[in-house]
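Enquirer: What follows is a protein structure lacking sequence information:
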């Protein structure tokens, strides 16, 4: 590829400087002006081009490559607008008061064009399922509007966002009239100061093409859902018509090797994760990988993720795949392939018990009783379901409230469907004297002797450290296994400890020779953080970097431990068992073992 020469010209009507690129054979670039914001777009015209995802950033403004493509006229016709252009997030409800979202919008936002008021009826922030303060669920903003007739030309939804979450921006799902869905992944934004300071943020403009056929004369609805990730902040949004929609336009290719394996006719195949945006209509693509037969996939408008099966990589190196959506037209995508371990992921689901931290003590007791009752019901209806009480005190919470349910709980513990740990509560072990520390294990063993089961494991959650004499007490109490979900905010253990202790088992010994097999985990509620409580798509996306962090020389094994499922006193959702089952029916490895 030759060097790209850039020439600047002054765009008529706005006077801003824009760039044209010339002098390249394999790749051509177009940069156009769109309301003072440059837009960059890459197209492959050769067979050996490496295609990468690009984001053009100018003066704190990000534009998704391809999503602001040069489609349509320069003067599209607005059908409706919510908010004033460049009005910023302060023009909407709740600015500076995001924790009040659930109180103000318990059923999410429902906005009627021509009737609703943006300052009262449209929230400046749209939370995502990663936002605990907003209920840890997806949120849908619905716009209701009327059209005198179906638009003659294609439309586009223009979303201008003041900011997106800096670490985990949302994946958007756009649904028109309940039956046509489009997905788009937003880029990361600036930090959390934007939640109360409108001067902070990284603006994102997203133009989502919509064919006229999805609309109808009369009443219409458009729903914007944060399918995964965290929050985004609104500047304004507009639905426009007068757009020329390309029949098919694949952009923003990105490919990565994964540790996912599937059996095909009895032979193991490794998956390459291929992502791209389809700016056109629904289509099919064919993918050719070395040594494999041609693979065909349907693609939808918006964000697409395909898992292309290849022969397992035997060494690290660069490999090429060819992608085609039109006869005779191929894109070549380069992937860095790497050998991967056949992982087994052991999940120990529980809800963290933090009495008095999120609510009054009595309400916390009720919450964990509700979780235990849900677990008992799930055991009756789902043979794959397994649950754990995080602390033995949860059994006493239930006994005090419902003796019959407590008896059922003991039956499930005896059968191995629900786990009962050794420690009564999450103790600050350094404040306990020897007698108090021993007493912390007494209740679980009493229940074990009474109902005929052994207590062999203990855990400690959201505590910075554990006293050095603990392995002696654990071993003396008959405990063989110990895990701790370390509070890294108050005790950055892994910043100073031996790297082999990070998410890794080790023998923890005291001077008298007593020892337990121990595991120090970097936090807790890891199953939800990995997406196991959401769906297999989210799990697949988050599992890759997490397993990558463990694929290091000082971690010799192929088994990993996932500590907990739900955060501080959060409600339990039994769907994680079904997500694990669906995952295991799709992939041979990693195997999810709950």
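Expert: Cool, the structure landed. This structure is a prediction, so every number in the text was calculated from the model and none was measured.
Enquirer: contacts, neighbours, all on C-alpha from now
Expert: Noted.
Enquirer: In this structure, where's the longest helix?
Expert: helix 361-381 (DSSP state H).
Enquirer: put this beside the first:
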């Protein structure tokens, strides 16, 4: 008779924005492990024995990313058990509760934004599929947006092309967002950059504030569908959303005119969900 798998131990969670990454200790080769079963229940408690209705996923590796969570933050309790190649189930390990990182869009006060943080490109110019007009309308590969005067539907194209895009001339496009502040921010602020999709090329989005480099965002490989589809919230959508939020250095913003520039230095286009500046409450 095949031995029963050992109890899974070492379950740990690494929370991030809209996701929780789980990992646990590997098991030996006696018996051979066919897969792990991961159970998840909303909240801070779980049934004493895992319920099949709570099965989140199966994994052949001692790791799983629970993605697609509400950016405002979600709390889940997880248990994991192993199944041998003979179909024998081990006992579930100790449950673990984790909460995903809440977005600054939920915890902060909006100072300025372009678009709605809703998983869609549809409020932006030329969405959802007229990308070919972007190089026609911006022959210098520069997009200018003046907060308080311009509107997303007429002045902020839903895609920012990059050097990997032949249709846009393989150029490094820049989007410049101009914001006027009545006073110098007294508290720290955060910049939120949400994307509905990227291309399979991934890439680098270089961000500067008032001419000072802030960071280079490493863009994940996406589904390359966001140039034709504008809603990642539709059930079954293959669009690959990504969320990027970063603190702005002290003194980066100033009284009067501020210019935030997004420079797609490497890779293919990004499909905007929204960008915003948020004051910490």
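Expert: Sure thing, it's come through. Fair warning: this is a prediction, and the values are worked out from it, not measured in the lab.
Enquirer: in structure 2, what residues pair with the longest helix of structure 1?
Expert: Alignment note (TM-score structural alignment): helix 361-381 of structure 1 is unmatched in structure 2.
Enquirer: In structure 2, what sits opposite residue 214 of structure 1 in the alignment?
Expert: Match for residue 214 of structure 1 (TM-score structural alignment): residue 252.
Enquirer: Could you point out the helix or strand that follows the longest helix of structure 1?
Expert: strand 387-388 (DSSP states H and E).
Enquirer: now that next one, how far from the centre of its chain.
Expert: 23 Å (CA atoms, centre = their mean, to the nearest Å).
Enquirer: same for that strand, what does it pack against?
Expert: strand 418-419 (3 or more CA pairs under 8 Å, 6 or more residues apart in numbering; DSSP states H and E).
Enquirer: what range in structure 2 matches the longest strand along structure 1?
Expert: For structure 1, the strand with the greatest residue count under DSSP state E is strand 250-264. Using TM-score structural alignment, strand 250-264 of structure 1 corresponds to no residues of structure 2.
Enquirer: do the same with stretch 285-305 of structure 1
Expert: Taking TM-score structural alignment, stretch 285-305 of structure 1 hits no residues over in structure 2.
Enquirer: So for that stretch, first residue to last residue, what's the gap.
Expert: 12 Å (CA to CA, to the nearest Å).
Enquirer: And for stretch 92-107 of structure 1?
Expert: 17 Å.
Enquirer: mind checking how far residue 144 of structure 2 is from residue 208 of structure 2?
Expert: For residue 144 of structure 2 relative to residue 208 of structure 2 (CA to CA), the value is 14 Å.
Enquirer: which one of these two has more residues nearby?
Expert: Using other CA atoms under 10 Å as the criterion, residue 144 of structure 2 and residue 208 rank with residue 208 on top: 19 against 16.
Enquirer: Without its sequence neighbours, what residue ends up closest to the aligned residue in structure 1 for the more buried one?
Expert: For residue 208 of structure 2, the aligned residue in structure 1 is residue 175 (criterion: TM-score structural alignment). Nearest non-adjacent residue to residue 175 of structure 1, counting by CA to CA, 6 or more residues apart in numbering: residue 181, 4.4 Å away.
Enquirer: now do residue 76 of structure 1
Expert: residue 242 (4.8 Å).
Enquirer: that's a strand at that neighbour, yeah?
Expert: Yes: the assignment for residue 242 of structure 1 by DSSP: H, G, I helix; E, B strand; the rest coil puts it in a strand.
Enquirer: my guess is it contacts residue 73, does it?
Expert: Yes: using CA atoms under 8 Å, residue 242 of structure 1 is in contact with residue 73, at 6.4 Å.
Enquirer: Have a look at the two and say which one is more surrounded.
Expert: Neighbour count, other CA under 10 Å: between residue 242 of structure 1 and residue 73, residue 242 has more, with 20 against 11.
Enquirer: which residues sit in contact with the match of residue 214 of structure 1?
Expert: When contacts are counted by CA atoms under 8 Å, 6 or more residues apart in numbering, residue 252 of structure 2 touches 209-210.
Enquirer: Could you grab the helix/strand/coil label for it?
Expert: coil.
Enquirer: again, but for residue 153 of structure 2
Expert: helix.
Enquirer: circling back to that earlier point, which strands and helices sit next to the longest helix of structure 1?
Expert: helix 393-401, helix 403-415.
Enquirer: could you redo those helices as a markdown table and give each row mean neighbour count and distance to residue 118 of structure 1?
Expert: Output for these, formatted as a markdown table (neighbours: other CA atoms under 10 Å; distance: least, CA to CA, whole Å):
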| stretch | mean neighbour count | distance to residue 118 of structure 1 |
| --- | --- | --- |
| helix 393-401 | 18 | 45 |
| helix 403-415 | 17 | 49 |
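Enquirer: In JSON lines: those, plus distance to residue 231 of structure 1.
Expert: Shown next, in JSON lines, are those (distance: least, CA to CA, whole Å):
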{"stretch": "helix 393-401", "distance to residue 231 of structure 1": "33"}
{"stretch": "helix 403-415", "distance to residue 231 of structure 1": "38"}
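Enquirer: and residue 172 of structure 2, what pairs with it in structure 1?
Expert: By TM-score structural alignment, residue 172 of structure 2 lines up with residue 138.
Enquirer: Once aligned, what mean separation remains between the helix or strand hosting residue 246 of structure 2 and structure 1?
Expert: Residue 246 of structure 2 is part of strand 242-247, with elements assigned from DSSP H and E. Strand 242-247 of structure 2: mean distance to aligned residues in structure 1 after superposition is 1.1 Å, counting by mean CA distance after the TM-score superposition for structure 1.
Enquirer: and residue 128 of structure 1, which of the helices and strands packed on helix 361-381 of structure 1 is closest to it?
Expert: Evaluated over those, closeness to residue 128 of structure 1 peaks at helix 393-401, with 29.8 Å, by CA to CA.
Enquirer: packing partners for the closest one?
Expert: Right, helix 393-401 of structure 1 is packed against helix 361-381, helix 403-415 by 3+ CA pairs under 8 Å, 6+ apart.
Enquirer: Structure 2: matching residues for that one?
Expert: The aligned range for helix 393-401 of structure 1 is empty, by TM-score structural alignment.
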